Each structure stands twice: as structure tokens, then as C-alpha cells.
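A.B. asks: sharing a model prediction with you, sequence too.
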Amino acid sequence: MQRIRPVSLAQVDITDEFWAKRQQTLRTATLPHLFSELERAGNIPNLRLAAEGKREGYQGPVYMDSDLYKALEAATYVLHKHPEDPIRAKVDEIIEVLERAQQPDGYLNSYFQVVAPDKRWTNLRDWHELYCAGHLIEAAVAHYEATGSRRLLNVAQRLADYIDSVFGDAPSKRLGYCGHPEIELALFRLYRITHEPRYAKLAEFFLLNRGKKVFAHEHNIPLDQYDGTIWQDNLPLLEQREIVGHAVRAGYLFAGATDLALETNDSTLRGQLVQMLLRVWHNAIGRRTYITGGIGNEPKHEGFTKDYELPNRTAYQETCASIALILWAHRMGLLLGEARFYDALERALYNGALAGISLSGTRFFYVNPLESDGTHHRQPWFPCACCPPNIARLIASLGSYIYAQTEDAVYVNLYIGSRVRTQVGGAPLVLELHTGYPWQETVALRVAESAAQRFKLLLRIPEWCDAPTLLLNGNALAIQLERGYAVVERAWQQGDTVELRLPMMPVLMEAHPRVEADRWQVAIQRGPIVYCLEEHDQPAPLTHLAIRRDHPLYSVWEPELLEGVVVVEGMAEVLDDDAAWGERLYRRLREHALKPFRAIPYYAWAHRRPAPMRVWMPHA
């Protein structure tokens, strides 16, 4: 199979009504809010202290730099399409601070320069030095791609070169890796843009040495008493069989491992990586992922417990964990060319991740439960503020997830209205994707410019769609499936149009019977959107409702509700209230009243007055 490469952000213009307005909100509201909070919380002042050589005044936890770097990355993605956006001045200001703060040897971390200059690399497990460095490198690569300027890239390369001088297999270097994987993804990005093999080799070193119990030695813990699961230090990478530990760290680790499989020239290693990745993927998606696409079921370690344990009210499902799954799924799709990975990506994107940011763009969820008593609300910021800039960089970079290609094929992985400019077989190609997704079922892909070259067009058939239909220039076309994609191969002419229809009927979903929390309950899904019930839309308290399976569900477009959504309506049995029971504690079973209920998209909950919410409901 030919290598599949993503079509870059610079080549894609998003015109989609659903996502374009969110990207506009990101520009006008989210980014100004992020940088205001980063100033207030101390992230930016900390780096100014480092630039000035100060030794006091640091604010916040040890990983403060990373949140600024994620916001910087998000702002840089905006500059791709809006090079004169006012955010550019803030980006340039921060780059100037970073240039001044960087040490002569290339080291850069505000905490260790201001608070603990003698503690470099002494606590790899907990102190996030390599994690912070990774996010700086990712921001730098994004900035170079958007602007062509090497200023931030030079800072990142000096830092990466310094790290490479410290860690590695050579006798003069040391064994180690970060307690929070991230730098591995960054080093592969840096390698792809600079073509410097040392960066890929260093990422491979960090990945393949993980599991050597470095943190046990670092913290003087006897090996027979050591459990490195939370830090992904429980087993060597190639021996991993299930997704465990901290959910975000796990997602980033396996995303980095997928990068290694994509880049290595060692066919044996690649085969071992693919086998391991598929084992862990099957465990993650088949046993440990919420219907909303999020991962991480328990709050104590922000991670996993055991197969099928997916509680709803206490679900952690950190926004960053949904993003980590998206990063991993995207890479798996590029590695293996199978649509199922983008099915998982889409589920996480439209549900678990998108719930993490308000419609206003200035309030955020860190934790995303599937049931609430009405007291869980989005916040403007957090003491650990990893999620707000992370969801910002995801939305800002969304154009890079839509398309991928080989020398003779174009993959359409997400149905987001857009215009893409690329080359196939050395000839220019421009495609325009028009759709009302995720509310409307029709996707039209028009060839706006083509040199009449022959290539394959691969359109993902979502796993939720039972009866797709395909038309070419208005004529019905039999769907030929290849790894979950409908394949149309021809010599394409300007004006050719492919229309894919994906019927979106609302359906009741059930969970595997081993998921105790959801047993004898149903959830509602329409297309890629998972729904929930908020109590103020219902005829009775949520605890008094049971959805009737034998009554149809209806889709209703509500343009004025929650910035425009399709709601789902149906009938529910409603328990009698206290007045109907009188003084009785028990009575003979009666027929219950039937009343209409209304469900809204999960991503849009908690935007009106506080109210209980549930995704999973009893059925009757």
C-alpha cells in the first residue's frame, strides 16, 4: 500500500457553516480570552521572568509553559488563513520573549530557570520538562508552516538539539523519557519539516526505552513495589496489550508510536508496532471508550480502570483525552488506510471533544460526564488549564484532518464543507466539498479544477450509516467498498460531481451488556451526533422518564436553539408524581402516561439554565 499523507492545513479552506462559525469564534473570542487568562494566571509573566534572569515571582504549577505553547500553536494556525489577524502581534511578542529567555545551551523552561535551575532533569516522571519542550516544538513547526519565519523554529531546534545532547544511547548520554508523553509527536513533526534524522531517532529512543522502569530508579522505589502504569511505564512499548493509566498520556504515547510506525524504515519494527497498536486500539475502542468518543473513566488517576467499566455520572472523559484519541486515530488512519479510525475520530470530535468548549468560545469543560445533577458547569479557566488551549488548537487545525492522499488517490475522511488545492500525479487538482453535515445527509464533492488525470476518490462510509447511496454526475453508482471507503476511479474532468447520501435517522443505541452502568438503557444518536436529555426540556424529572422503544423518533431543525441544532423528539412513559401516590409506598403496577420528550446534542448541553442531564435513559 502506498503511503498516505495528510493534505496540509495550508491547502484547505473551510467553508462549512457548522465549523466555519466555530473557527470565527475561535479567532474573535477564544484566542483573546486564552491570552488574557495566560497573562493573568502567570504563564506569560513566568517566561518574562526567565528572560530577565529573575529568580523569584514564578506563578502556578511546574508545567505552566505548556499551556502557553498550545495557545501559541492555535494562534499560529489562524495565521495560515488570516496573516494580518491582530493575534499576530501577540504571537510575535511571545516569540521575542522566548528568544530572550532561552539559555546559551538551548535549554528553555521558565520554572527551572526561575525557581529551580539546579534541578534540571531530576524528576522526569512528574515535572513535565520534556512535555513542555514538545509543545514548544509543535508550536514552532506550526508557526514556520504558517509564516515561513524561522524565528520560533530556531528556538525549537536549539532546544531539541540540547535535549538530543542529553538523552540517547551513546555512553555520554542518559536513559530517560517523560512521565507525560508528548515530545515524541513533536520530534516527528520537527523531523518532517527539517529532514534532520536525529530528531526521529530521538523520538524512537524515547518510545522504545519506555517501560524500563526509569521512574522506579529515579524515585528509589523497589521494583517489586513499583507500578508505573499511570506514567505508561508498566511495560515496554511493544508488549502493550491494553490501554491503561492516565488517558491523555496513553493517547499521546500511542499517537507517537503510530508516528514511529509511519516513519521507520525497519519493516520488522513496523510490523511489531502495527500488531501492538491494533491490540491496544481494539481494547480502547471495543471496551473502554464512551459512546461520546471520550476515554478515561475515573477521576483519581484521570484514566482507566477495567474493561467495560464506563460509569456515567462519575465519567472523567477529560477534554484533552478526547483530543488525544483524535490525534491517535488520525495517525492510525494514515498508517493503515481504514475508515474505522476516522469513525472513531469523528465520534470524539463532534461529541466528547466539542462539548469541552462553549458556544461562546470562552468557557470550558475539563471533565465531561454523561450524567449530571445540574451542578457541573463550564469554567473560564482552571488551575490546571491544559484543556482550553488544547481544544483551541484542535479547532484551529481542523482543516488538516479532512483529506489525505497518495500518488494516485484522494481520501475524504471528514465531511466538512471546504475547498482543497493539491496535486495528484503531478497535476493540479481543486475539489469543493458542499454539505450541511452533521445535520443534513447530502455530501456533494465537485471537481473545480483538474487536468483530466485518472485517480481514485475514496469517500468514507460512516459506521453509523446503514444505507448510503452514491451518484456520479446525477447517475446512480454502485458503491464499491475498500477498507470502509466508497471508491470511485476515473479520469476526472472539471465539473464532475459525486454526491453521497448518508441517511440520518435518529436511532436508539444500546451498550454491550457487560457495561453495567448502561444495562437496560438506551442512548440516542443521529448521524455522528450523540444526544442527551436536559430536564428543563422534559415533561417530568429525568428520573421519572423511560423512553418508549415502540414509538418513532423524529428529527426537528431548531434554527434559534443553541445556534441551530437538530433536536430529536419521541415519547416516554412518565411515572406519577407524589400527588398521585398519596400516602402509599407501594401499589399494583399501572399503565403510565405517555408524554413527549426532547433530546439535544450532547456537545450543546449546559448552555441554558442549570438542569440535570443524562445521555443514557431507561427504556420501556
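C.D. replies: Good, I have the coordinates. Given the structure is predicted, the values throughout are model-derived calculations rather than measurements.
A.B. asks: hey, let's count contacts and neighbours off CA atoms from now on
C.D. replies: Will do.
A.B. asks: what about the residue lying closest to residue 151 once chain neighbours are set aside, which SS state?
C.D. replies: The shortest distance from residue 151 to any non-neighbouring residue, by Cα to Cα, 6 or more residues apart in numbering, is to residue 95 (7.4 Å). The three-state assignment at residue 95 reads helix, by DSSP: H, G, I helix; E, B strand; the rest coil.
A.B. asks: how close does residue 95 get to residue 136?
C.D. replies: 11 Å (Cα to Cα, to the nearest Å).
A.B. asks: the longest helix in the chain is where?
C.D. replies: Assignment by DSSP state H gives helix 267-287 as the longest helix of the chain.
A.B. asks: give me the contact list for it.
C.D. replies: With Cα atoms under 8 Å, 6 or more residues apart in numbering as the test, helix 267-287 has contacts from 238-243, 254, 257-258, 260-262, 264, 307-308, 344.
A.B. asks: then this one, side by side with the first:
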Amino acid sequence: MRYSLAAACLCGLVACPALAADGPPLKLRPVPFTDVEIRDAFWSPRQEINRTVSIPINFAMLEKSGNIKNLELAAARAKAGFIGPVFMDSDIYKALEAASYSLATHPDPQLEAQIDGIVAKIAAAQLEDGYLDTYYVVKEPGRRWTNLRDNHELYCAGHMIEAAVAHYRATGKKNFLDVATKAADHIASVFGPDKRLGYPGHPEIELALIKLWKATGEKRYFELARFFIENRGRKFFATEHHTPENEYDGAYWQDDVPICDHKNIKGHAVRAAYLLSGATEVAAETQDPALLKMIKRVWRNTVERNMYVTGGIGPSASNEGFTHDYDLPNLTAYQETCASVALAQWNHRLALLYGDSKFADVVERALYNGVLAGVSLDGKRFFYVNPLESTGRHHRSEWFGCACCPPNVARTLASLGGYAYAVGDRSLWVNLYIQGSAKAEVDGHKVKLDVTTEYPWDGDVALKLTLDGPAKFDLRLRAPGWCHDASVAVGGEPYAAPEVDRGYFVLSREWKTGDTVRLRLKMPVVQVAANPNVEADHGKLAFQRGPLVYCIEAADNGSSIESLYVPRGTQMKEEKASDILGGVVVLKGSAETAPDVDWHARLYQAVPASTTVPLTAIPYYAWDNRKPGPMKVWLPTAPRTPAPGGPETQATVKLSFRSGNAQPWGVNDGIEPKSSGEQPQALCHWWPHSGTREYVEYSWKTPITVGGTKAYWFDDTGRGACRYPASWGVEYRDGDAWKPVEAAGTYPIVKDGWSEVKFAPVKTTGLRLVVQLQPRWAAGVHEWKVEEAEED
């Protein structure tokens, strides 16, 4: 029979309030990815490309970028020559973890030899007492553990331990595990009860120590992880850096309040999710009620107020993290790939702890959208930042100076099967629907589950069981939060009114070899709206089908997608497109477009007629894999309304220099700041240039007469490198030349206000705000307004 999931309160696309009250912890056991075989048309090609392309690229780039060279320098006990930032070691370890996972499912003697060669260099770099961090061995010997906040020693050690455990489980060898246990023992000799207080500025080692405990059976590693978690928030970093507590704000490092007092997600996004992952592991073992309460409270704040529809977190570039609730800009969304990985890891642990589908829903959302977007379809290029809108300038890169994301995606894809299944008390849980098979032991019985499906393109899932003998247990099938209509059949017969517990269909019976289950999940195209508190999405909608969020891209819809709008109720239909993007289901329908209106010298005019045009949407994860061009996830439901203001609103913007995180259009978006230090969604700046002469330029299609201008400067003293300019001026376009205007006075520099100047009227098609940067500082401008002069 068909079963209405809406009636069972599985109504949310992201989170359902009816499910907010968790039942008691269940402490499920994950089915290891080594016991899961993936054989489908969606994930199998991604894993194969990850194995044959991305992982080799990771190692090649680690050689090229100097990461491996740093190991060799440390092994030689060199005292000079270290290359790169302090956390260079961590990228090696993540790449080794990914390679070890790949080795576990696809034996490869050549890859195994390559791994062993790098492990030998790691072992040689390790000091006699177990300490291992190439930055301090080579560049700052004698200063180890002096800057836990910023210098990532514990973070690097954590990734090393995770890689070593992965290598041990994949190969059975202890050559890498011995290095990890020696390093962990050294750390335990320094930190812990009755020893030294401290914890990592970038959490991660907590997760690693728990994995080491489970691999070795040595509970002391868990206790060290517990020490790091339970002591966090004692404002250790204020003491470490001699900052008076009344002047200290540790929110960026989640060090502002004791761990159990956190009320919301805050600070650096990856650090926050890694910390909460570690806290969840500790709470699962200790059952500390205060810690459990905090985790659930912060989780609700995350998914109800701070998570992108694409399964990412962290909207702000300035801190790679959070600002305030509901701040979810699209064009300037940071949404670091590593943050989506961390969000999936945290929610996977919560799903194991509580057996509640709302956590697995977040895992699925992150994996199919935010994480998967982090790597190109050919496996050769990577996103660090994942906006939900692009003007056509944002693209994947071959590598990064901070290269945390490529190996993080690689290790996630290589171990993907580990997210799919879990075992509880007389129960087998299916969390992700992926074609292939899984082997598990349920209540003492060996069970194999063969799964056939075209998910995520289709919601039909067939499951066939093979057992070592008849056995009674619960088969729990996740009812996804995006699905409102589903049916279940066993042995071809409808399963009447199946119980739904914590978001799972519970099929309780005696199972035998050959039994089959058929799950049908209706997968219509859904129009998604955002909470009204999300200002960036006012008057907009997004499309989702199944677990996939869709976007529109210029490659399918022309370069002028900025003018497109989709009225509410617009129908979009799915269509298989085997010839693009490796084979996807696209959404097809129609949109409206209206020409831009020129308001120069006009108070009123007729509304131009709109035109209906075809519209094609593709899965978000697949964007920027074809001809470069603009992209949008959130589409307006009505024609755009120009921002109020003067001629600047009709101008195109050009910068003399633009870095990857500058948004020139922020200068004329009409959003007036409250202070110079405010961090807007879009910001025009020249960072990291300093001491140079720069400009921002306005251009108009037809000449206008202007006679004044004013600028509101950006200054992020205390957190960044932008300051008020040393001086500024204005130039106008005269034919092919740029000439200074005749200013009626000096050019003032006003702090937290408008710097304004009048000048003799000029008729022109272009105006430049020319800025001289201070010798050691960059500069930026929030808004630049232009005053039109009366024509005689």
C-alpha cells in the first residue's frame, strides 16, 4: 500500500520540527566501507575517477608544492628550507588516508609501494621522543607547543593518526600505526589531567584519538580526546597569547564559553563541525547529559538557521565561518568544501548515536550537493569555495596554497560506503540508497543485502537478502525528509501500514534467503522557499528533486540568466540527458525575462513586456564543468528591481586589480553600511595589494553629466589587512584618456561615514575613483555614489 510520509511528520526538506525531540541514544555500529560494495551509475564512476585521477593528482601536487620535501628536510634534521604554511603536513596525511581507503577496496601494489615510501619518510622525520611536525622540526626547533591556537601541531597530528589507522585497517601493516601511536603517546605525555592544559586551535585530533583507541583497544587515547573536548572553552588561548580576558573573544576558535554552554554554531566552520564531531564521539561514550544537550541545541541552530540548501555551512570569507543566524548570501557564499565534509561527518556520528533519519538527511544533502561539487567531473580540478551564484568568474582550481579540500574530498569519496549502513540491537539500518551490496552481522547472523536502484535519479529501490539461516530482526529503511509519498512491499506484497520510527520504515519479521523488499520513493520536482529571515532569498525559489539541489547555468540558458525569473507555480519536468555532464537528469520548463529599464531622466515609464523562454536546470554538483558562465541556485519569482540610488546603479564596474574574493558589484549594490568595519555580503577591495595606486571604475552606455561623488571606505582593523586609503581622487573619461575632475576643495577621508567631494560638472561615459593605498595596507570601499548634475 502507499504510505503518506507527510502524515508521519516527515515533512521537512531540511529538518522537521516534529522530529526535534530525540529518543534515547541507540549507539549504532557503522558497517565498514570495506564491507560495502558500490556498483551503480552515479557513485561508481566518481569513485573510479577519484582512485585513478584525483588521488594521483594529490600526490603529484604534494611533491610539486613542497609538502613531501618538508618531510625530507625534517628527516635530515635540516634547520632551513621549510616550504609553505604551518599546516603543510596535514595535506599529506589526508592524501594518505584517501589512498589507504582506496587500497582497501582496490588492491594496487604500485600505490601500496608509493604509500610505504612516504610512510618511511614520515617515520624518518619523527623525533626520538615521538614528536612529529616538520614546521617545528625544520623552521622553529625548540618552540614546539608554544602556539596551539594558530600553528596546527595537534591538527596535523590528528590527520596523521587518522591516516595511520586507515592504512593499518587497509593493509594490516603497523609501520604507519607505530609512528602514530608513538606520536600520540608523546602528546599524552605533555597534555592531560595533572599535566599541561591545552587544546587545538583547529579541532581534529579528538576524532583521530578515538579512532586510534578503537584500532588499538587502548582507552587512554579516548581519555586524551575527552580531555581536549571537556576542557575547551577555558579561554586557554587568551592565556597563551597574553590577552586580558576582558579583551578576548574566542568565538572564532570555539573558545569563548565552556563546551557545554554553547548555544549556537559559531566561528570557523570547519573547526566548529570537527569539534562537534569529536564532542559527539565523547558524548556517545560517556553519555554526559550536559554535553548531549549542548550538541542537540547547536545542531538545531545549525540546520534551522545556518545551513545552505546545498548542505554547506559557513557564509563568510573573512573568518571562513559564521556571522549571525540566517546570514546565507548566495553570490558571496563561502561554504568551504571541507565544511560540507565536516558537516557530513558530524551528522553521520549523530545518526549512529540516535538512529534518527533527520541526521542522515543532512549527511545525504551534504554528500550529494556540497561535497560532490568540490571536485570536477574529470577529477582534476577543485573548489575551495562553493557559492550558490556566480557571475561567471568563479572556477575550480588545480590546487591551492591551502590545499585542505582536494584530499578531504578524496578521502570522503573513497570511504563513501561507510555512511550507508549501520547495525543496532537486532536491526539493520539503511541510511543511503546506493546500488551494490553490504555485508553485516545482525544479532549473530550473517546478512548480505543486495541493492538495485538508479538513485538519485529514480526513487525505486529493490533490496534482496541472503542469510546464513532464518533470522528475526528489524530492517529499517530511511524515509528521506524530502519524500512525502512512499510505498513498501515485501515479497511483492504491499506492506500494510509500516511502522515509522525516528524517520525509518521498520520492517520487523523473520527473514530468510531470497526475501525481497521494494521501496518506492516518489521523487517530484519541488519548489523550495527559504525562511523569511534569510534576506538573500527574499522573493526567490530553488528547485530540488530527490536529494539533489538544482541550479541554472549559462551553458544551457544563455549568458543573460540575470534577467530570468520564475513565477511561483512554474512547472519543471525531469528529463534524462545522457549526453551531458556524464549523464544526468535535468529539469526543463520555462522562465520569464524582461529587458532592463533605463531610468535616466525618467520618473515614470511603461512596464516592458516579458518574454517566455526555455529554462534548463542541472544538478548543483555538476556546475562549472562546461563553458564558463554565470550560475544561480536561487531564482527570483518576479523581474528584478534596480537598487535605489543615482547613476551608479546603472553602471558597470571594473577594478584595477581583483583578487578571488573581491566583489566589485558590492560598490554599487545600494546597501549602505552602518560602519566602516562592517563585513558586507559583497565587498569591493584591492587586497592583498598594498602601497599601490588603484581604481574602481564606472562605465555607462550613454554619456551622463556628473558633478559630485562620495565614498564610504572599508576598514577591518583588528581582523584584516584593509585600512582607510592614504588619499583619493576622481577622474573622468574624455575620449580615450582619463583626466582629473576640477574638485571644489580637498578630498576628505571620513571614518565611519561618507567622504564627499563636489566638482565642476563633466559629461562622460566613465568615472574613476582613484585610490592611493597606505604603504603596508590594502583598502576597500563599501559604496561609491555618483551625483548627477543638472544640464543647462
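C.D. replies: Cool, the structure landed. Worth saying up front: this structure is predicted, and the values here are computed from it rather than measured.
A.B. asks: and the TM-score between them?
C.D. replies: Scored against TM-score structural alignment, normalised by the length of the first structure, the superposed chains reach a TM-score of 0.97; 613 aligned residues with a Cα RMSD of 1.6 Å.
A.B. asks: quick one, which of residue 95 and residue 136 of the first structure is more surrounded?
C.D. replies: residue 136 (31 against 18; other Cα atoms under 10 Å).
A.B. asks: what residue in the second structure is paired with that one?
C.D. replies: The pairwise alignment with the second structure assigns residue 136 of the first structure to residue 160, based on TM-score structural alignment.
A.B. asks: now the host helix or strand of its match: buried residues?
C.D. replies: Using DSSP states H and E, residue 160 of the second structure falls within helix 153-171. Neighbour counts over helix 153-171 of the second structure (16 or more other Cα atoms under 10 Å) mark 153-170 as buried.
A.B. asks: can you tell me the closest non-neighbouring residue to the most centrally placed residue in the first structure?
C.D. replies: By Cα atoms, centre = their mean, the first structure has its centre lying nearest to residue 323, at 2.0 Å. Excluding the flanking residues, the one nearest residue 323 of the first structure by Cα to Cα, 6+ apart is residue 353, at 6.3 Å.
A.B. asks: can you list contacts of stretch 121-138 of the first structure?
C.D. replies: Residues from elsewhere that reach stretch 121-138 of the first structure, judged by Cα under 8 Å, 6+ apart: 62-63, 65-66, 69-70, 73, 108-109, 153, 156-157, 159-160, 176-187, 189-190, 215, 218, 231.
A.B. asks: change it to 6 Å
C.D. replies: Here stretch 121-138 of the first structure makes contact (Cα atoms under 6 Å, 6 or more residues apart in numbering) with 63, 66, 69, 156, 178, 179, 182, 183, 186.
A.B. asks: show me what the fifth one lines up with in the second structure.
C.D. replies: Counting by TM-score structural alignment, residue 178 of the first structure lines up with residue 200 in the second structure.
A.B. asks: any idea how far its match is from residue 225 of the second structure?
C.D. replies: Distance from residue 200 of the second structure to residue 225 of the second structure, by Cα to Cα: 11 Å.
A.B. asks: and the equivalent of residue 510 of the first structure over in the second structure, how many neighbours?
C.D. replies: Aligned counterpart of residue 510 of the first structure in the second structure: residue 529 (TM-score structural alignment). By other Cα under 10 Å, 17 other residues sit near residue 529 of the second structure.
A.B. asks: ok, back up a step: measure the match of residue 178 of the first structure to residue 452 of the second structure for me?
C.D. replies: Going from residue 200 of the second structure to residue 452 of the second structure by Cα to Cα gives 44 Å.
A.B. asks: you'd agree the residue nearest to the centre of the first structure is in a strand?
C.D. replies: No. Counting by three-state DSSP, residue 323 of the first structure falls outside a strand, being helix.
A.B. asks: would you state the helices of the stretch 1-150 of the second structure in chain order?
C.D. replies: Along the stretch 1-150 of the second structure, the segments classed as helices by DSSP state H, counting those that start in this stretch run 43-49, 55-65, 67-75, 88-105, 109-125, 134.
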